[in-house]
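Novice: Task: produce atomic coordinates for the following.
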Amino acid sequence: MNIREVLALNLRKLRQVKGLSQEELAHRADIDRTYVSALERSVYAATIDVVDNLAQALGVEAADLLKRPSRSKSD
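Specialist: Model prediction:
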């Protein structure tokens, strides 16, 4: 899984856990809703500043958005 896919997975998961729409998250992070959508689909690579804005809007650390899922022993 590449880093764009990791960000996409974590971003979507955390956004949904927080009960936020893409539009609301975009507003809180001061970015465009279509950009949030593109990030969640691994279309764009986010800058570190965007990752930080998204993390702040979600109330998490930026590292949480870039953390790779743990692999099971069967992988």
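
Novice: For the rest of this, base every contact and every neighbour count on C-alpha atoms.
Specialist: Noted.

Novice: What residues does the closest residue to Leu9 other than its chain neighbours make contact with?
Specialist: Nearest non-adjacent residue to Leu9, counting by CA to CA, 6 or more residues apart in numbering: Glu40, 6.8 Å away. Counting by CA atoms under 8 Å, 6 or more residues apart in numbering, Glu40 touches 7-9, 11-12.

Novice: Sequence B follows; please return its structure for comparison with A:
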Amino acid sequence: MNIKEKFGQKIKSLREQKGISIEHLANISNVDRNYISDIEKGKRNVSITIIEKLSKGLEVKVQELFNYEE
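Specialist: I've put the predicted structure just below:
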């Protein structure tokens, strides 16, 4: 599994733990829902700006987005 796939799984996991849809995360983080879907599938190389928006939308520290099993 590559880093994009690990990151995408972490985003999906956090989103599901909070019980929110991709659509809702898109609205609160100001990121297109299709873009979030692609991130969760490991298809996007995410910029630091998007990482910050997602961390705010998910209400976690940026570091938490990179806290996953190796």
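
Novice: sorry, back to before: what does the residue nearest to Leu9 of structure 1 correspond to in structure 2?
Specialist: Counting by TM-score structural alignment, Glu40 of structure 1 corresponds to Glu40 in structure 2.

Novice: Next: Glu5 of structure 1.
Specialist: Glu5 of structure 1 maps onto Glu5 in structure 2, by TM-score structural alignment.

Novice: State the number of residues packed around Val60 of structure 2.
Specialist: The local packing of Val60 of structure 2 (other CA atoms under 10 Å) involves 13 other residues.

Novice: secondary structure class for it?
Specialist: coil (DSSP: H, G, I helix; E, B strand; the rest coil).

Novice: same deal with Lys13 of structure 1?
Specialist: helix.

Novice: what about it, neighbour count?
Specialist: 14.
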